[in-house]
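A.B. asks: give me coordinates for this.
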Amino acid sequence: MRPRWIMLVAGALLLGPAGCTGPADRVDGPPPAGRSSQSVSPDERAEGLAAQRRLLADRVASRDDYETSVGGLQRCLAAHGIALVNKGWNPVDQLSMMIWYRATDKPDEYVTGYGDSCFEAYLSAVDDEYRKTAAPTMEPRLLTSARACLVTHGITPRGGEKSMADLLALSEESEPVTTCVKQGVSQLYPGIPVPLGW
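C.D. replies: Next comes the predicted model:
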């Protein structure tokens, strides 16, 4: 049987809108209604939520906090026979890590159920808070590649660009910018499906 891969695209497949609650409100309470039968135990959930509460005690999520939470997610998945494939920080904005769930000889429903449940317990609140507070910043090699490409399209970078939004502000047309970023991604990260949302 083929391996099963479930991709987590920057948390979007597993999280709804963040709403108006603070981090302390998002890491407590009963499990959501409609939970899959493939879900973590109450003890596992409590352990993960407690870990997130500790990391968010100062109401700030740092890069280290995010990576620590991904480690918790990985351990939770491993306890249920699911591997976490981590390709590092998304180079387009560095606001999330490119992670996938992989399991052999397990149905998609099993992987998705435990994936959602582990993510919620160990990473969701930290992920939400990090996205709210961190500034999107393009990985330096990708930024350099995109700037050089833009010059070939007749667009002159000013030199202070740090993010996709900064690059888009250089031109009235978004197509050359998105083309250059996509080109840089394919050259620098071959074979890695980098989420390109902007």
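A.B. asks: all contacts plus neighbour counts: C-alpha atoms, from now on.
C.D. replies: Fine.
A.B. asks: ok, residue 95 - contacts?
C.D. replies: 89, 130, 131, 134, 135, 136, 137 (C-alpha atoms under 8 Å, 6 or more residues apart in numbering).
A.B. asks: what about residue 156, which SS state?
C.D. replies: coil (DSSP: H, G, I helix; E, B strand; the rest coil).
A.B. asks: also this sequence, please, to line up against the first:
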Amino acid sequence: MRYPGLSIVIALLACGLASCSAAKEPPSGQAAADKQQNFRIDDRDTKKGEELQAKLMADRSVSRSDYEQAVKAVGECFSRYNLTFSNEGWDPVANRTIDFTFGNEKLSDDEVLGYGDGCQRAYLEKIQEAFVTSSKPVMNPAVLKESQACLKQHGIQPTMTETNVHDLLASGGKPAFKTVVKCIQESAHKIYPSRSIHVSG
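C.D. replies: Got it, this is the predicted structure:
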């Protein structure tokens, strides 16, 4: 079983504005959390990750390069616990997170999530939160162009000055909300057919 990384989980939580498809969403609940606690990453990884995040945030800002370095470190942490790592790259809808999945069919879900969540907390969590908070969503140009064309096909006239999801939703207006979201999803899937697309931010 493969699970989504932090960026995809955040998008899933934001999906009040759209129906989202993705890799299997991690199970929630105290019972699941208790079981996962049995599979914790080594204290050395926890310390190393905390030191990396502190170093990257030393100037009180997080750049795309900082974020990419943290994601690379997460992937290396995964490998130390026999988890495969698939980096899908920057989210084409908002460009504020890097989408990735992790897993190992030979391990139990509790093992995968216990080690996987541990690596993400140690190496990425604070970095991602800081980057998402401080950056503005900017849609991939190709996805934006395709989305605008889709809106026109549905009788919605975009301003052609849009740069993100919120701009497109504003151009469509509340009555066209679902149509706009569908256009964005379909446009992104058309250009990135193998990606899990999440419309948020």
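A.B. asks: that older thread, out of the contacts of residue 95 of the first structure, which are inside strands?
C.D. replies: When the contacts of residue 95 of the first structure are checked against strands (DSSP state E), the matches are residue 89.
A.B. asks: now, among the contacts of residue 95 of the first structure, which is nearest to residue 24 of the first structure?
C.D. replies: Using C-alpha to C-alpha, residue 130 comes nearest to residue 24 of the first structure of the contacts of residue 95 of the first structure, at 13.6 Å.
A.B. asks: just checking, that closest one touches residue 61?
C.D. replies: Yes: between residue 130 of the first structure and residue 61 there is a contact under C-alpha atoms under 8 Å: 4.9 Å.
A.B. asks: of those two, which one has the most company?
C.D. replies: Between residue 130 of the first structure and residue 61, counting by other C-alpha atoms under 10 Å, residue 61 is the more crowded of the two (23 against 20).
A.B. asks: report the secondary structure state of the more buried one.
C.D. replies: coil.
A.B. asks: and residue 170 of the first structure, by the same measure?
C.D. replies: Relying on three-state DSSP, one would call residue 170 of the first structure coil.
A.B. asks: ok, it - contacts?
C.D. replies: Per C-alpha under 8 Å, 6+ apart, neighbours of residue 170 of the first structure: 155, 156, 157.
A.B. asks: redo those as CSV? Include distance to residue 165 of the first structure.
C.D. replies: Output for these, formatted as CSV (distance: C-alpha to C-alpha, whole Å):
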residue, distance to residue 165 of the first structure
155, 15
156, 15
157, 13
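A.B. asks: in TSV, list these along with neighbour count and distance to residue 83 of the first structure.
C.D. replies: Below are these laid out as TSV (neighbours: other C-alpha atoms under 10 Å; distance: C-alpha to C-alpha, whole Å):
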residue	neighbour count	distance to residue 83 of the first structure
155	16	43
156	14	44
157	17	41
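A.B. asks: ok, of those residues, which one's closest to residue 101 of the first structure?
C.D. replies: Closest to residue 101 of the first structure, out of all of the contacts of residue 170 of the first structure and judged by C-alpha to C-alpha, is residue 157, at 38.1 Å.
A.B. asks: how far away is that closest one from residue 148 of the first structure?
C.D. replies: Separation of residue 157 of the first structure from residue 148 of the first structure (C-alpha to C-alpha, to the nearest Å) stands at 9 Å.
A.B. asks: equivalent analysis for residue 182 of the first structure, please.
C.D. replies: Residue 182 of the first structure is 13 Å from residue 148 of the first structure, by C-alpha to C-alpha.
A.B. asks: specify the local secondary structure of the aligned residue in the second structure for residue 98 of the first structure.
C.D. replies: Matched to the second structure by TM-score structural alignment, residue 98 of the first structure sits across from residue 99. Following three-state DSSP, the label given to residue 99 of the second structure is strand.
A.B. asks: if anything else comes up later, I'll come back, but that's it for now.
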